[in-house]
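Asker: next comes the sequence, and after it the predicted model I'd like to discuss.
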Amino acid sequence: MGCDVSLAKRCFADRTSLIDELAARDESFRDLCDDFATADRLRLSFNKTAVPNGDGRLAEYVELVNSLRDEIATVLDNAVIVPFPCQEKGRRGGGRGV
């Protein structure tokens, strides 16, 4: 199954690189983005069709989409990418006099 991060990228356009990086290494983030895209597609389909109890279902999908968007925002806010420290040339042992 493919990973659909397109909606997440549209909603968080200033964080597309981080979204790509997280999607490449984190299966639960990919699943979250897929769920977000699926819920939004269902929201759009309920918005366009007249079905019995459609207003209630539409409200549920709107709430779900908003909740997933908030969850993605939290994941992005909490994502910390810690670079490995560069070791100076000619020094070994981390400066411990080895």
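Answerer: Yep, it's here.
Asker: only C-alpha atoms for contact and neighbour calcs from this point on.
Answerer: OK.
Asker: quick check, central residue of the chain?
Answerer: residue 72 (4.4 Å; C-alpha atoms, centre = their mean).
Asker: and the host helix or strand of it, what's buried?
Answerer: Assigned by DSSP states H and E, residue 72 belongs to helix 54-78. For helix 54-78, the neighbour count (16 or more other C-alpha atoms under 10 Å) marks 57, 58, 61, 62, 64, 65, 68, 69, 71, 72, 73, 76 as buried.
Asker: here comes the other one, which I'd like you to weigh against the first:
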Amino acid sequence: MHHAVQAAIAHLPDRGHAIEELAKADEGFLSLCEDLAEAQAALMRWERSDAPVGTARCSEYRELVRDLVAELETTLDRNANGQESP
């Protein structure tokens, strides 16, 4: 399984099957999963950082992760309702 798909499933475990299936069928959705994985990795790096801007960056990446998860949910819902994903 693609690491980005695993990252998405970690945030939405109850939708794991739908995430796997849509990621196989939709390059845009897979790209969104990749964005989430990268944002999550960056957040983890900033959480370990001693840099003065670390707290601010953590906040920014947490918000980005939340936004990407929300976008994944919207895309999954749209797909489940028979509409094409963006």
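Answerer: On my side now, so go ahead. Remember, predicted model here, so these are calculated numbers, not experimental data.
Asker: TM-score for the pair, please.
Answerer: Remark: TM-score between the superposed chains equals 0.84 [TM-score structural alignment, normalised by the length of the second structure]; 81 aligned residues with a C-alpha RMSD of 1.6 Å.
Asker: still on that earlier bit, next one: the residue nearest to the centre of the first structure from residue 65 of the first structure, what distance?
Answerer: Separation of residue 72 of the first structure from residue 65 of the first structure (C-alpha to C-alpha, to the nearest Å) stands at 11 Å.
Asker: ok, residue 27 of the first structure next?
Answerer: 19 Å.
Asker: and residue 24 of the second structure, how many neighbours?
Answerer: Neighbours of residue 24 of the second structure under the rule other C-alpha atoms under 10 Å: 13.
Asker: OK, contacts around it?
Answerer: residue 30 (C-alpha atoms under 8 Å, 6 or more residues apart in numbering).
Asker: tell me the secondary structure for it?
Answerer: helix (DSSP: H, G, I helix; E, B strand; the rest coil).
Asker: kindly report the same for residue 81 of the first structure.
Answerer: Relying on three-state DSSP, one would call residue 81 of the first structure coil.
Asker: before we move on, back to that, isn't the residue nearest to the centre of the first structure right next to residue 32, touching?
Answerer: Yes. The pair residue 72 of the first structure / residue 32 is scored as a contact, 7.3 Å apart, by C-alpha atoms under 8 Å.
Asker: how close does the residue in the second structure sticking out farthest from the centre sit to residue 61 of the second structure?
Answerer: Centroid-distance maximum for the second structure: residue 52 at 26.6 Å, with C-alpha atoms, centre = their mean. Distance, residue 52 of the second structure to residue 61 of the second structure, using C-alpha to C-alpha: 16 Å.
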